[in-house]
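In: Pasting the sequence and the predicted coordinates here, then a few questions.
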Amino acid sequence: MVDLTPDRLPVAVIGAGPVGLAAAAHLAERNLPFVVVEAGDAAASAVQAWSHVQLFSPWEFNTDPAARRLLAAAGWEEPDASALPTGGDLVKQYLQPLAELPALAPHIRYGTAVTAISRLGIDRLRTAGREEAPFVLRLADGDEVLARAVIDASGTWNQPNHLGANGLPAHGEQDAAAWINHGLPDVFGADRDQHAGRHTVVVGAGHSAANTLLSLAELADTAPGTTITWAIRGADPAGSFGGGSDDELPARGAIGSGLKMLVDTGRVALAPNFRTHTVRTLGGDPGRDQVELISRGPDGTEQTLTADRVVAATGFRPDYRIADELRLELDPIMSASRALAPLIDPNQHSCGTVTPHGYRELAHPEPGYFAVGMKSYGRAPTFLMLTGYEQVRSIAAALAGDMEAAQSVELQLPETGVCSVTAGGEAIALRLGLSKEQHEQLLHVTAKHLGTSATASDAVLSAATELGIDHTAALQLAAYAADMFDAPGASGC
């Protein structure tokens, strides 16, 4: 017979990604029983899908305090706080060791997809006895898990946004799925043959689009015939360039500077005011035939782009269908909890200007259910892992009855501020695979050229060329130097 006493039931954590594992770490520290259900066959399966991507935030912003404490007790060697990990580094050096700890490993169920959540013996309509009834999580294999609370860290990776500019699938998008990559394709690895020597159209204006455009430009240096078009809904791409040299995360600023350079120099063709309406295949073979994107403006004006490959860097959205029997109160715009939505609205906030928040802002009319991490942000693209770690710290404290700790929500997020040229240059150098020593050599040679160069960007470009750095890499470095020293843009290089 199952003991339905709330304190004896586990807290169910959905998802063994960075935030889900952080929730487990906080629950373990507070000696609260828990179970983690993960649809993938290993921890952080979504992160594994973008293991080739380098994060623009260093290690200090990507690990959770409770997780670090548990790992340190087991002899874990913490990575350099200022280094920039790839997704693969994050899994291998942090998430996988965390999931294997004795405090967590026995409580994680892999290959376990949650298909629905409800209350034991109670549907959404019934109020009497609701708060005392355990949650019931139905699994894909037919099994069920009872829980006192649910922390839903299932993320958004499996729910990409559509190409259609109005949020709906573009006409013909499903039929053209074989031509379309979502998220962050590995253009130097598994997806290289799809893009090398071919024309790729990247749709989207966020960091995923910027990363893909920079990678494709580097690929073009070694793969003749590789061409790139960037399609954006707006008239001006300036918003995608970010804080440049003023960004408190140098790697994030470097991405924006590099992207501006690609557009200014014509390495990437810009298609502004492009609102995808229709996708039409021009044959039946995705490896040989092309696809046509058709934009239709509000006045009926049409534009057409023809591509060998399309990257839909259009973001992701949460899927709340598993919680249909729960009483959720979602903001009609953001698809986040009502209290959180105004704090994360991308029309008002960037990653670093989000107000610290915890269990109160994440609560719903369904007591004990919390969506956290990427899922908690709904349609907002401004999530940082550090935010999710603070979310689950607050929730674990609340579930433990430590309301003082639960309500004391503090978070220092990196936003726009002053950074050094060395840090920004290192961010780009790391992204290009250069060692710290090579970067220092680059600075030394740049200084030699400053006296004879018209601009700082010219000096960096000359130094990079002298050291044998490829053309696109040189232009990216030049773009950042120009930004740092208020010199003319890299478009004159």
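Out: Now that the structure is in, tell me what you want to look at.

In: Please count neighbours and contacts with C-alpha atoms only from this point.
Out: OK.

In: can you give me the strands for the stretch 151-300 of the chain?
Out: 180-182, 199-203, 227-231, 269-271, 276-281, 291-296 (DSSP state E, counting those that start in this stretch).

In: okay, now Asp41: neighbour count?
Out: 11 (other CA atoms under 10 Å).

In: Quote the end-to-end distance of stretch 412-422.
Out: 23 Å (CA to CA, to the nearest Å).

In: Quick one: residues contacting the residue nearest to Gly234 when sequence neighbours are not counted.
Out: Closest residue to Gly234 apart from its sequence neighbours, by CA to CA, 6 or more residues apart in numbering: Asn273 at 4.9 Å. Counting by CA atoms under 8 Å, 6 or more residues apart in numbering, Asn273 touches 231-235, 297.

In: Determine which of the strands of the stretch 151-300 of the chain approaches Tyr369 most closely.
Out: strand 180-182 (29.7 Å; CA to CA).

In: what's that closest one packed up against?
Out: On a contact count with 3 or more CA pairs under 8 Å, 6 or more residues apart in numbering; DSSP states H and E, strand 180-182 meets strand 309-312.

In: which parts of the strand it packs on are buried?
Out: 309-312 (16 or more other CA atoms under 10 Å).

In: got it, and stretch 370-385?
Out: 370-385.

In: before we move on, back to that, could I get the buried residues of strand 309-312 in TSV, plus columns for distance to Leu9?
Out: TSV is the format used below for the buried residues of strand 309-312 (distance: CA to CA, whole Å):
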residue	distance to Leu9
Arg309	49
Val310	47
Val311	44
Ala312	42
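
In: put this beside the first:
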Amino acid sequence: MTSPLIQQHGVAILGAGPVGLAAAAHLLSRGIVPTLFEAGDEVGQSFRAVAHVPLFSPWRYNIDHASRALLERGGWQPPELDTLPTAGELQQHYLLPLGQALTRHIRLNSRVLSLSRHGMDKIKTAGRDQAPFVIRVAQHGAVREYLAGAVIDATGTWGKPNPLGANGLPAIDEAEHGSRIFYGVPDVLNAHRTRYAGKTILVVGAGHSAANALLNLTELSQQEAGTRVHWAVRGNNLRRVFGGGEADQLPARGALGSRLQQRIKSGELTVHSEFRIQALHAAGQELTVVAETPSGIVALPGIDEIICATGSRPDLELSRELRVRLDAWLESTEALAPLIDPNEHSCGTVRPHGHRELAHPEPGFYIVGAKSYGRAPTFLMATGYEQVRSIAAALAGDMVAADDVQLELPETGVCNAPVASAATTGACCGGPAPAEANACCVQDAEAKQAGKAGCGCGIQPAEPLRAKASTCC
């Protein structure tokens, strides 16, 4: 049964992206009134910013079931489920219609500034679970406060890009040269073409955003004389960005890495591995990038523009006055960390997880979507949809449905942990995985039970990473 607090004050959802909108659809299907606060002037605004970028997951993985049911009641026709949308198409053909269907529950141009409990700070315990949440919001030049019986934070990580510096801090003088740095994936071939045509560009990052930028830049270099492309990564293993090729269950994702490898082999771009950026220096009209490498400090001169595609991180200030339990280094929801930690594995799947894994010591508060993964780069929208389905069921008091979490994600074809002998490492050895094993070990155990080769990811680390997730057996 829905709690009296929720019945009285409803549920606040922060962020009207795909996961926040899905949360609203699931809550409405349960008879719970949501209010969505969106900082932008339309829903799915972050997708508008990268409208030109093709997604590597087809429509079937990008549409939430409750959202689809809501849309279809209004006559919406789904796209061909096996086709690949761009980010802009996802916004135009799915998110904006969904926002229209939910319009009376959405507050646009409403930036959430902070969260707390009514009448008490973070320290006070007595009566805490009976006090509504206070959501402080900047709206149209004024600051207002709203009350809610529960809060779902789906604000994502879009607005806080990681810096160039290899140590997690901005490179020295990074801010000073900010006009020469694009954070994210620019529209190289169209809107931003003149910015990059005929220039020498450095792309920094080892994920799919960097791969997209590099492919577009190399195409531009074929069309515009004098365009030169450099690629800098901190590590020396590019297997994750190259992907699993034909073994990837998302063919577009596998093809992305394969195309990038071909561009490197053809000499269309220069790769700088183990290139840990420390500082930027102006040299006339150009930049010199200073980095630490295995051979010492080196300088890469003659750079006109930098594309920083190093990922993003969550804004932790919103919930400073709430009792939140986050992982110490991923900044993800703590229970998810052993499943998604890129230090330990990248097998491409996580175990199904829902309201229990996403709960915090603050009753009624949940972080979902990309923000629930913190700094981990492996989030897919389908994961967020199952998260909010489970949470909506829990808030409605249907614990059977809330606990029945199911998650089917496409394999990457990549497992980047080193494969070694179980006799020497204590690695995955088949059979049921221990309850506290990490996701890679679970995958290994299930594969071996099915008579298939395991992923071999349960290798004891050189130094303790997570006591409960370092080995399978």
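Out: Arrived safely, thanks for sending. Everything quoted here is computed from the prediction, not taken from an experiment.

In: looking at the strands of the stretch 151-300 of the first structure, which is buried most?
Out: strand 199-203 (a mean of 25; mean count of other CA atoms under 10 Å).

In: Next, the angle strand 291-296 makes with that strand.
Out: Calculated by axes from the mean of the first three to the mean of the last three CA atoms, to 10 degrees, strand 199-203 of the first structure forms an angle of 40 degrees with strand 291-296.

In: on that earlier part again, what's the PyMOL syntax to select whichever of the contacts of Asn273 of the first structure are buried?
Out: A single PyMOL command selects the buried members of those (16+ other CA under 10 Å):
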select buried, resi 231+232+233+297
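
In: so which helix or strand takes in the residue in the second structure that Ala113 of the first structure lines up against?
Out: For Ala113 of the first structure, the aligned residue in the second structure is Arg111 (criterion: TM-score structural alignment). Using DSSP states H and E, Arg111 of the second structure sits within strand 110-117.

In: ok so, going back, quick one: the match of Ala113 of the first structure and Gly44 of the second structure, what's the gap?
Out: 14 Å.

In: Which residue of these two possesses the greater neighbour count?
Out: Ranked by neighbour count (other CA under 10 Å), Arg111 of the second structure and Gly44 place Gly44 first, with 27 against 19.

In: Identify the residue spatially nearest to the more buried one, adjacent ones excluded.
Out: Gly17 (4.5 Å).

In: Next up, the contacts around that neighbour.
Out: Here Gly17 of the second structure is in contact with 43-46, 95, 154-155 (criterion: CA under 8 Å, 6+ apart).

In: who wins for most neighbours among the residues you listed?
Out: Val43 (30 neighbours).

In: Just give me the match in the first structure for that one.
Out: Aligned partner of Val43 of the second structure by TM-score structural alignment: Ala43.

In: Hmm, that match is touching Gly20, no?
Out: No: applying CA atoms under 8 Å as the test, Ala43 of the first structure and Gly20 come out as separate, 9.7 Å apart.

In: how much space is there between the most far-flung residue of the second structure relative to its centre and Pro301 of the second structure?
Out: Distance from the C-alpha centroid of the second structure, by CA atoms, centre = their mean, peaks at Gly284 (37.5 Å). Separation of Gly284 of the second structure from Pro301 of the second structure (CA to CA): 11 Å.

In: quick one: contacts for the aligned residue in the second structure for Glu366 of the first structure?
Out: Aligned by TM-score structural alignment, Glu366 of the first structure pairs with Glu362 of the second structure. Contacts of Glu362 of the second structure were listed using CA under 8 Å, 6+ apart, and they are 129, 322-324.

In: same thing with Pro342 of the first structure?
Out: Here Pro342 of the first structure is in contact with no residue (CA under 8 Å, 6+ apart).

In: Map it onto the second structure.
Out: Per TM-score structural alignment, Pro342 of the first structure is aligned with Pro338.

In: Helix or strand for its match, just tell me which one.
Out: helix 337-340.

In: what does Thr446 of the first structure give?
Out: helix 436-450.

In: For the match of Val43 of the second structure, which non-adjacent residue is spatially closest?
Out: Ala16 (5.2 Å).

In: Specify the local secondary structure of that neighbour.
Out: coil (DSSP: H, G, I helix; E, B strand; the rest coil).

In: Pretty sure it sits against Asp41.
Out: No: contact criterion CA under 8 Å: Ala16 of the first structure and Asp41 do not qualify, at 10.1 Å.

In: Confirm the match of Val43 of the second structure sits in a strand?
Out: No: under three-state DSSP, Ala43 of the first structure sits outside any strand and is assigned coil.

In: What separation is there between it and Leu137 of the first structure?
Out: 20 Å.

In: wait, Ala393 of the second structure sits on Gln387?
Out: No: with contact defined as CA under 8 Å, Ala393 of the second structure and Gln387 do not form a contacting pair (10.2 Å).

In: Fine, thanks again, bye for now.
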